[in-house]
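Peer 1: okay, here's the prediction I keep looking at, along with the sequence it came from:
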Amino acid sequence: MCVTPSLPPAEPRKIIHLDMDAFYASVEQRDDPALRGRPLAVGGTRERGVVMAASYEARQYGVRSAMPASTARRLCPKLLFVPPRFEVYKEVSGQVREIMAEYTPLIEPVALDEAYLDVTHNLKHEPLASQVARDIRAAILARTQLTASAGISYNKFLAKLASDHRKPNGQYVIPPGRGLAFVEKLTVGQFHGIGPATAGRLHALGIFTGADLRAQPEAFLRQHFGKAGGYYHAIAHAEDHRPVQPDRQRKSVGAETTFAHDLHEQPELLAALLPVAAKVWSYCQRTGQSGRTLTLKVKFADFQQITRSRTLLASVPDEASLLRTCQDILTALLPLPKGVRLLGLSLSNLDGEAPPASPGGQLTLF
């Protein structure tokens, strides 16, 4: 992850990162009293499924989102699984968005359950961002019967960190002048934008905490991590000048499916792409948008993952073309060396975006 360089604002911003608490699971527990207080996972209803969200009762057993359902069941034998209801989640997300819009037009959604808000000059003329956050969280609870947590700070990076600091149903402020002290005590794995693999590489370089990261010259970090090194250098100094972008365009749309048993043969693999492509094209039909770059994801039985991408000269015109192109990409990979547990498809380079450079123009391995 890297941050596009931008100039610091003329005055300190007041940024809120709002995050709904265990959103999908909390909606299910709200709508079904029998589920309240019980360990619950959304998704993973099949043996080879994946947990999409876990209630706080389930998290006490170590159950987390993106965890294989079989692992979650092993950790919590009494875990209850419910299928996702995305239309309901979207409806509730819309209610939350309406509440936020009563306070500021500067809202940058990150997902259905989280968003950044710039309340420097808010519609309520409230000088304290912490009070705005309290009011928004109270309104969400009153209208949806769901709780939200909030982080408040002078930039997006710190606001995101702060929102995790008092979950669930709490909020935390990192005021100007306190960012460096907050960051230096964190482990690098707690930094937004640094995943387990990057954290391991940092550990190999003797960098374990925010203070260790801040001690490294930017040139050193860029030498080892490329452009991302500049981002790591900035956040180690609690710097993030990115504005809240209320009109941020969606960059891609995708879908994937995990199979009940490993797939090996060409006919079943090609057939498995049908519902995945249908989900992607359904989004295109709803929005009137299409794209030129198709990316196929293949996850093998041993969890090794590969992706292949193809960029076309024009946007995909229809579902048949979408399916045919992704089947062509898959066919070029056959025969596969081992069984496949998951196939995914994403469509990016959406209408209105400039196409990424691609050597040879057609096929790229990421």
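Peer 2: Yep, that arrived.
Peer 1: all contacts plus neighbour counts: C-alpha atoms, from now on.
Peer 2: Fine.
Peer 1: can you give me the strands in the stretch 251-366 of the chain?
Peer 2: Counting by DSSP state E, counting those that start in this stretch, the stretch 251-366 of the chain has these strands, from start to end: 252-263, 291-300, 305-311, 340-350, 363-365.
Peer 1: what is the third one packed up against?
Peer 2: By that I understand strand 305-311. strand 291-300, helix 319-333, strand 363-365 (3 or more CA pairs under 8 Å, 6 or more residues apart in numbering; DSSP states H and E).
Peer 1: can you give me the angle it makes with strand 340-350?
Peer 2: Using axes from the mean of the first three to the mean of the last three CA atoms, to 10 degrees, the inter-axis angle of strand 305-311 relative to strand 340-350 is 30 degrees.
Peer 1: now the strands of the stretch 251-366 of the chain in JSON lines, with distance to residue 215 and mean neighbour count?
Peer 2: As requested, these are exported to JSON lines (distance: least, CA to CA, whole Å; neighbours: other CA atoms under 10 Å):
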{"stretch": "strand 252-263", "distance to residue 215": "36", "mean neighbour count": "17"}
{"stretch": "strand 291-300", "distance to residue 215": "38", "mean neighbour count": "22"}
{"stretch": "strand 305-311", "distance to residue 215": "35", "mean neighbour count": "18"}
{"stretch": "strand 340-350", "distance to residue 215": "38", "mean neighbour count": "22"}
{"stretch": "strand 363-365", "distance to residue 215": "35", "mean neighbour count": "13"}
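Peer 1: so which of those strands is nearest residue 70?
Peer 2: Each of those was checked against residue 70 via CA to CA, and the shortest separation belongs to strand 252-263, namely 11.4 Å.
Peer 1: putting a second one here so we can go through both:
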Amino acid sequence: MVETGTSDDADEARGLRKVIHVDMDAFFASVEQRDEPELRGKAVAVGGDGPRGVVAAASYEARKFGVRSAMASVTARRLCPQLIFRRPRFDVYGRVSRQIREIFVDYTPLVEPLSLDEAYLDVTEDLKGIGSAIRIAQLIRARIKAETALTASAGVSYNKFLAKLASDQNKPDGLCVIRPGEGAQFVARLPVRRFHGIGPRGAEKMAMLGIETGADLASCDIHFLREHFGSQADYLYRAARGIDLRRVQANRARKSLGAERTLERDISSGPVLREVLERIIDITWERIGKAGAHGRTVTLKLKHADFSGLTRARSLDEPVSSRAMLAAVSHGLLDEVLPLAQPVRLVGLTLSALDEDSMPPDATAQRQVELPF
């Protein structure tokens, strides 16, 4: 276990909230390794092992070979011939997730799940009166390990953006703390690829503009960012300074579920786009299954090489009830835009008009308070 910044001194620092981001380590694959001891220490992927299969999760042993989630299974097998596949068991993952959630709510009612394997917790006022976000994160990780035989990594900070960055810093089985006043400095030394929402092509575009790190991004004024990154500019401007205005939202309803892929190269070929779309349909359908969601509106998103985009949507009279139904609607939407006027760099698919809504509202103001961290 690796921990950084965990000395819990009595100094009071100016901050906003006490936020923990807990992220289970290779959750699906780790559950499979836990339940099948012979898989421990081996390269394991959860997903379909067919020509159209997609990796939903990979063990750390598999990741050493370059195997990643959302990768085509045939590619994963080529990178790691000894890879062992297991079909997803979402009922089991759901039970373990609920067990972990019960641990969270022992400490705070403000729990915002992002998926089965990660969540934000606001412990500014914790139920046990512990007073230290760092100590609470340590206790939660210890309980998860004792009660589920799984490991979790955690990030502790004063907003959601920084807490999520921190939880990824010392994976697996790590804890990282970014104290009030340290956010901008922490972000400055990170490669921009670590920022949520910046994919390989976005990082490549930034590199062409001389932007490699958070410090480089912070040196750009808002007008420059809006000129080159459009609607993403305000997010980039705040992120480069360690600012996040969102609050932890407990029991949020979900507006949509979906997936998108930034392509390794720009594509205009209809048959190739259909192959890409099939993989995205697989990922989207798995996420729908995990969430137990029901929705009626399917939206296809394409982003061109020049970052312009287009969307096509279709609303149905009844909820999407099968993968085949989702695929038929999705390919129908793609038919509407083929042939393409220019190549695309990103393909995305979402299901919306759900029974529940989980997208966080954008906070418009933040209040600074004195908090011992």
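Peer 2: Great, that's in hand. Keep in mind that this is a model prediction, so the values were computed, not measured.
Peer 1: that older thread, reformat the strands of the stretch 251-366 of structure 1 as CSV; add distance to residue 45 of structure 1.
Peer 2: Shown next, in CSV, are those (distance: least, CA to CA, whole Å):
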stretch, distance to residue 45 of structure 1
strand 252-263, 10
strand 291-300, 19
strand 305-311, 23
strand 340-350, 15
strand 363-365, 32
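Peer 1: can you count the residues close to the counterpart of residue 31 of structure 2 in structure 1?
Peer 2: Using TM-score structural alignment, the partner of residue 31 of structure 2 in structure 1 is residue 27. Applying the criterion other CA atoms under 10 Å, we find 19 residues in the vicinity of residue 27 of structure 1.
Peer 1: equivalent analysis for residue 127 of structure 1, please.
Peer 2: Using other CA under 10 Å as the criterion, residue 127 of structure 1 is surrounded by 13 other residues.
Peer 1: for residue 92 of structure 1, see how far away the match of residue 31 of structure 2 is.
Peer 2: Computed as CA to CA, to the nearest Å, the residue 27 of structure 1 to residue 92 of structure 1 distance reads 8 Å.
Peer 1: re earlier: which of the strands of the stretch 251-366 of structure 1 sits closest to residue 167 of structure 1?
Peer 2: So among the strands of the stretch 251-366 of structure 1, strand 252-263 is nearest, using CA to CA, at 29.4 Å.
Peer 1: which strands or helices does the closest one pack on?
Peer 2: Strand 252-263 of structure 1 is packed against helix 266-287, strand 340-350, with contacts defined by 3+ CA pairs under 8 Å, 6+ apart.
Peer 1: circling back to that earlier point, in TSV, list the helices and strands packed on strand 305-311 of structure 1 along with distance to residue 60 of structure 1.
Peer 2: Rendered in TSV, the data for those read as follows (distance: least, CA to CA, whole Å):
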stretch	distance to residue 60 of structure 1
strand 291-300	29
helix 319-333	40
strand 363-365	39
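Peer 1: indicate which one of the ones you listed is closest to residue 202 of structure 1.
Peer 2: Each of these was checked against residue 202 of structure 1 via CA to CA, and the shortest separation belongs to strand 363-365, namely 25.2 Å.
Peer 1: what's residue 74 of structure 1 aligned with over in structure 2?
Peer 2: For residue 74 of structure 1, the aligned residue in structure 2 is residue 78 (criterion: TM-score structural alignment).
Peer 1: how far out from the middle of the chain is the helix or strand hosting that match?
Peer 2: Take DSSP states H and E as the rule and residue 78 of structure 2 turns out to sit in helix 73-79. Centroid displacement of helix 73-79 of structure 2 relative to its chain, using CA atoms, centre = their mean, to the nearest Å, is 23 Å.
Peer 1: buried set for it?
Peer 2: Applying a neighbour-count criterion of 16 or more other CA atoms under 10 Å, the buried positions in helix 73-79 of structure 2 are 73, 74, 75, 76, 77, 79.
Peer 1: who's in contact with the fifth one?
Peer 2: It refers to residue 77 of structure 2. residue 83 (CA atoms under 8 Å, 6 or more residues apart in numbering).
Peer 1: over to the one 4 residues further on?
Peer 2: Residue 81 of structure 2 makes contact with no residue, according to CA under 8 Å, 6+ apart.
Peer 1: give the helix, strand or coil label for it.
Peer 2: Reduced to three states with DSSP: H, G, I helix; E, B strand; the rest coil, the structure at residue 81 of structure 2 is coil.
Peer 1: residue 204 of structure 2 -> structure 1?
Peer 2: Residue pairing (TM-score structural alignment): residue 204 of structure 2 is matched to residue 200 of structure 1.
Peer 1: list the buried residues for stretch 112-126 of structure 1?
Peer 2: Of the residues in stretch 112-126 of structure 1, those with enough neighbours to count as buried (16+ other CA under 10 Å) are 112, 113, 114, 115, 116, 117, 118, 119, 120, 121, 122.
Peer 1: quick one, helices of the stretch 51-200 of structure 2?
Peer 2: Chain-ordered helices for the stretch 51-200 of structure 2, with DSSP state H, counting those that start in this stretch as the definition, fall at 60-63, 73-79, 90-104, 133-148, 160-167, 183-188, 200-208.
Peer 1: nearest to residue 312 of structure 2, out of these?
Peer 2: Between residue 312 of structure 2 and those, the shortest gap by CA to CA is with helix 200-208, which sits at 22.8 Å.
Peer 1: matching residues in structure 1 for the helix or strand just after that closest one?
Peer 2: Next in sequence after helix 200-208 of structure 2, counting helices and strands by DSSP H and E, comes helix 214-218. Equivalent residues of helix 214-218 of structure 2 are located at 210-214 in structure 1, counting by TM-score structural alignment.
Peer 1: now that stretch, how far from the chain's geometric center?
Peer 2: Chain-centre distance of stretch 210-214 of structure 1: 25 Å, with CA atoms, centre = their mean.
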